[in-house]
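Undergrad: Sequence isn't available, so here's the structure alone:
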């Protein structure tokens, strides 16, 4: 069985209950196999007496039965059930937990606010390349705020104020925002976050990005690491304030089931946005469940809880997951970078990094089929959510992979060119020559070339002792000709 070790993680919030199912392979590669989500509004009607009512509990029981069926379908070995703000604050918590276990068999661990914040932090820093930032998880019953500096969690707090209970307990948006403002004034360490990016988690904050993406007709599927400039955030917030609830429910990017809590529910984010004055909002779809997964995955393998290099770790997982020929890919990467270092004066350091990434995964399309695998690779990269890269960087890597054989002409490239710009698109086409030639120079996949030397006029491909490269020279004819014409170099195989 592929990915024989299967785990599920359930996150019971105030508004929604979600479950992720992960598979771990024999090579320690991992994949999210499925996700389930239902809005049960567990905190509905809790009011100031903080009592979970029977109606939302019945909705929860029905949902957990569906989750149990999914666990059986996927042959899940271990299932972890975590409860957050609604259960944490409920005066009838013990009774609720007993009823849940009796009816469904799930035994929930109730997280403290501090534990929830730490798992949010671990979910973000293990899937995003951030050094400094303010993490804001706006849930249904609480808001977690985490200050990150040098990739470390420096401060964290969980406020018992979220999108659902703010909407239910305050009559006006102004009253909700005033309460939030009072709470934020008690946190002097927020001054350290001024000007930082806000990294937003939770459905209400994701809605801001969904509205913006819909307006821009954003062509990428994943919303993780999507970035919005501060002025775009302000524009979307103004739109939400202006529209009545019925119009909001019909606005592209807004879920009809969230429209009733969106305005008041965004109060914590609005106040933090006003206070911090960030340059950008970045979206993370990784939070508590992902943080819990990485905690267990890293601990069992003796790894530090926080990845030192998110992109490197993501690439290693890709290589394992897609069963890439790692020797061949590493060799093609080395040759690509040698060519870049000799001839890449027209490019910048980021281009070198993206060339390295593309070279390491250039054969990812072979997972679908050999024929047109550059096209399959182009698509897979765009939909890959490769941690550590921005959307713009991901598109550039996809161009490099797509062009490493020939133009990915089955796709309409215009939406992607529009994002990175036509000049950048042309530069990626030019840069792909190094990758194309490097792959052809290992046509036999026997790593015949020892090194590439260049004296400013002659480029010498030095072969290992006892090898000849007729197959490689034949395969690389067109690329070698392009290299000669563009860089005016003489090419020699020795």
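TA: That came in fine, so what should we check first? Being a predicted model, the structure only gives us computed values, none of them experimental.

Undergrad: hey, let's count contacts and neighbours off CA atoms from now on
TA: Noted.

Undergrad: Show residues contacting stretch 206-219.
TA: Contacts with stretch 206-219, where a contact means C-alpha atoms under 8 Å, 6 or more residues apart in numbering, come from 200, 223, 226, 228, 232-233, 236-237, 251-255, 283, 415-416.

Undergrad: And the residues you listed, which of them are buried?
TA: For the contacts of stretch 206-219, a burial check counting by 16 or more other C-alpha atoms under 10 Å picks out 200, 223, 226, 228, 232-233, 236, 251, 253-255, 283, 416.

Undergrad: Spell out for me which residue occupies the centre of the protein.
TA: Central residue check for the chain by C-alpha atoms, centre = their mean: the C-alpha nearest the mean position is that of residue 224, 3.9 Å away.

Undergrad: Do I have it right that that one meets residue 287?
TA: No - contact criterion C-alpha atoms under 8 Å: residue 224 and residue 287 do not qualify, at 10.8 Å.

Undergrad: quick one: residue 182 and residue 268, what's the gap?
TA: Residue 182 sits at a distance of 11 Å from residue 268 (criterion: C-alpha to C-alpha, to the nearest Å).

Undergrad: so where do the strands sit in the stretch 101-250 of the chain?
TA: Using DSSP state E, counting those that start in this stretch, the strands found in the stretch 101-250 of the chain span residues 108-110, 133-138, 143-149, 152-159, 198-201, 227-229.

Undergrad: same question, the stretch 251-400 of the chain
TA: Under DSSP E, counting those that start in this stretch, the stretch 251-400 of the chain gives strands at 280-283.

Undergrad: So which of the contacts of stretch 206-219 sit within helices?
TA: 232, 233, 236, 237, 415, 416 (DSSP state H).

Undergrad: sorry, back to before: can the strands of the stretch 101-250 of the chain go into a markdown table with extra columns for distance to residue 440?
TA: Shown next, in a markdown table, are the strands of the stretch 101-250 of the chain (distance: least, C-alpha to C-alpha, whole Å):
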| stretch | distance to residue 440 |
| --- | --- |
| strand 108-110 | 54 |
| strand 133-138 | 43 |
| strand 143-149 | 44 |
| strand 152-159 | 43 |
| strand 198-201 | 42 |
| strand 227-229 | 37 |
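
Undergrad: and the comparison structure, right after this:
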């Protein structure tokens, strides 16, 4: 696979592009994301599904700009797919042939089931959940992909989309007809005979924007859409309020942006109808979709479109990009596990915290790479946004705080206030802070010593292989959690 790859997704409402750079066998990072609301399907559902000349010209001009960006970034591979609008349009070849002739770009029209599958590949690899159904609302269609135990079971696409319903029902003020149309279409989902999960992973611009409104309303502390989770019952009122609006001013008062005025009510109507009908309890917002699914299907073509077990693409990508010494990284990761395990009888923390402690230990030197001074603060700010894939928001914040308080002093309650709703108890954070500080202190001279840890009567005995004044002085300055004593042998 090329080191830099461009993926373009031509949807009914928006055209999106991502440019991804591969850093090792399975790791990659996003280096560009561009969106253009070309509305290529505008007017087509009122004209026998045929693409209209003005929207086609908008899409053509946007594609030229996308290719300019791709070329400037030295992308060596371009994968371009088109979904509902082009697969439904009887005259789509006019657009396809023009793009091929003028821009030398091959557009692959994918069927609805494949579109749903790509969404499933992206979310099952880049979100930390294993059991859910994706709902991807686009301009012309809505896709569902059932994921169980991390594996894709079945995929389906319905001809239910924001632009389609706007032209066929909303413009005629026929909301009852729109609801009946959606519910009739949903019967095909039940025909799959798949157990309907209580958790929906939402994909697409309308769903992401609804999540942004919820975050804004609740003063949510973390500015990250991917992985944001909310209770359907708790946030139902916002959906109802959007559907009650009569004017643009009403939408503005709810925080809706200008570029969402045209389809936010249709998107909300579709999503609420689906959530109600499927009796969904929880929504997890996905920042990835068809584009990432296309990329991962290519990247993971020899491994059933799935990352290896226990592989985390965000962590691996950061280790690659910051050229963190592999031996040092492996050492601090292994040593973090040893410290966690030996102290388990006192801290009694869940095993998930060991994983986060290991991740924080491996990524600790990123702060120094950014700037040696205030390295812990640098790491904190960077990790809040840098761990973009395969982490719950709470996990991302915990790792950032472990790094922020990885020196001598333990965090206090006031230090946790800003992100309190995403953090565990102060006691838990103090234990994690101490364990990473101890981990880094024993390796302060980068010698990777083979330390023996023994816990006896709430006293942690450290047996160092060689006497080191520097190491011992750092360890002796550490602030200890309550109930713990420390002795260097």
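TA: Structure's in. What do you need? Quick caveat: nothing in here was measured; it's all calculated off a predicted structure.

Undergrad: Work out the TM-score between the chains.
TA: The pair, once superposed, lands on a TM-score of 0.91 when counted by TM-score structural alignment, normalised by the length of structure 2; 481 aligned residues with a C-alpha RMSD of 2.5 Å.

Undergrad: returning to what we had before: so between residue 182 and residue 268 of structure 1, which is more surrounded?
TA: The neighbour comparison of residue 182 of structure 1 against residue 268 (other C-alpha atoms under 10 Å) goes to residue 268, with 29 against 10.

Undergrad: count of neighbours near the closest residue to that one other than its chain neighbours?
TA: With sequence-adjacent residues excluded and distances taken as C-alpha to C-alpha, 6 or more residues apart in numbering, residue 268 of structure 1 is closest to residue 180, at 5.9 Å. Using other C-alpha under 10 Å, the number of residues around residue 180 of structure 1 comes to 20.

Undergrad: what's the counterpart of residue 180 of structure 1 in structure 2?
TA: Matched to structure 2 by TM-score structural alignment, residue 180 of structure 1 sits across from residue 182.

Undergrad: cool, residue 388 of structure 1 as well?
TA: Per TM-score structural alignment, residue 388 of structure 1 is aligned with residue 390.

Undergrad: what separates its match from residue 313 of structure 2, distance-wise?
TA: 7 Å.

Undergrad: again, but for residue 133 of structure 2
TA: Residue 133 of structure 2 is 22 Å from residue 313 of structure 2, by C-alpha to C-alpha.

Undergrad: So these two - more neighbours on which side?
TA: residue 133 (28 against 20).

Undergrad: Tell me, how many residues neighbour the nearest residue to that one once chain neighbours are set aside?
TA: Of all residues not flanking residue 133 of structure 2 in the chain, residue 146 sits nearest, at 4.4 Å (C-alpha to C-alpha, 6+ apart). Other residues lying near residue 146 of structure 2 total 27 when counted by other C-alpha under 10 Å.

Undergrad: Might you report the residue contacts of residue 146 of structure 2?
TA: Taking C-alpha under 8 Å, 6+ apart, one finds 120, 131, 132, 133, 134, 152, 153, 154, 155, 194 in contact with residue 146 of structure 2.

Undergrad: rerun that using 6 Å as the cut-off
TA: 133, 152, 153, 154 (C-alpha atoms under 6 Å, 6 or more residues apart in numbering).

Undergrad: What of residue 146 of structure 1?
TA: So residue 146 of structure 1 contacts 134, 135, 155, 156 (C-alpha under 6 Å, 6+ apart).

Undergrad: State the distance from it to residue 83 of structure 1.
TA: Counting by C-alpha to C-alpha, the gap from residue 146 of structure 1 to residue 83 of structure 1 is 19 Å.

Undergrad: same check, this time on residue 356 of structure 1
TA: 42 Å.

Undergrad: what do you get for residue 383 of structure 1?
TA: 31 Å.

Undergrad: quick one, which of those two is more surrounded?
TA: Each of residue 383 of structure 1 and residue 83 has its neighbours counted (other C-alpha under 10 Å); residue 83 has more, 21 against 16.

Undergrad: tell me, the lengthiest helix in structure 2 lands on which residues of structure 1?
TA: Identified as the longest helix of structure 2 according to DSSP H is helix 53-72. With TM-score structural alignment applied, helix 53-72 of structure 2 matches the range 54-73 in structure 1.

Undergrad: Now do that stretch: distance to the chain's middle.
TA: Computed by C-alpha atoms, centre = their mean, to the nearest Å, the chain-centroid distance of stretch 54-73 of structure 1 equals 28 Å.

Undergrad: Repeat that for stretch 132-143 of structure 1.
TA: 17 Å.

Undergrad: matching residues in structure 2 for that stretch?
TA: Counting by TM-score structural alignment, stretch 132-143 of structure 1 corresponds to residues 131-142.

Undergrad: show me what contacts residue 293 of structure 2?
TA: Counted by C-alpha under 6 Å, 6+ apart, residue 293 of structure 2 has contacts 118, 119, 121, 122.

Undergrad: So what does it match up with in structure 1?
TA: Using TM-score structural alignment, residue 293 of structure 2 pairs with residue 291 in structure 1.

Undergrad: Name the nearest residue to that match, ignoring sequence neighbours.
TA: Once flanking residues are discounted, residue 291 of structure 1 sits nearest to residue 123: 3.6 Å by C-alpha to C-alpha, 6+ apart.

Undergrad: Give me the neighbour count for that neighbour.
TA: For residue 123 of structure 1, the neighbour count with other C-alpha under 10 Å is 24.

Undergrad: Likewise for residue 96 of structure 2?
TA: Quick note: residue 96 of structure 2 (other C-alpha under 10 Å) scores 18 neighbours.

Undergrad: and if you look at residue 149 of structure 2?
TA: 11.

Undergrad: What of residue 290 of structure 1?
TA: Residue 290 of structure 1: 22 neighbours (other C-alpha under 10 Å).

Undergrad: just residue 77 of structure 1 next, same as before
TA: Neighbours around residue 77 of structure 1, by other C-alpha under 10 Å: 12.

Undergrad: Thanks a lot, see you next time.
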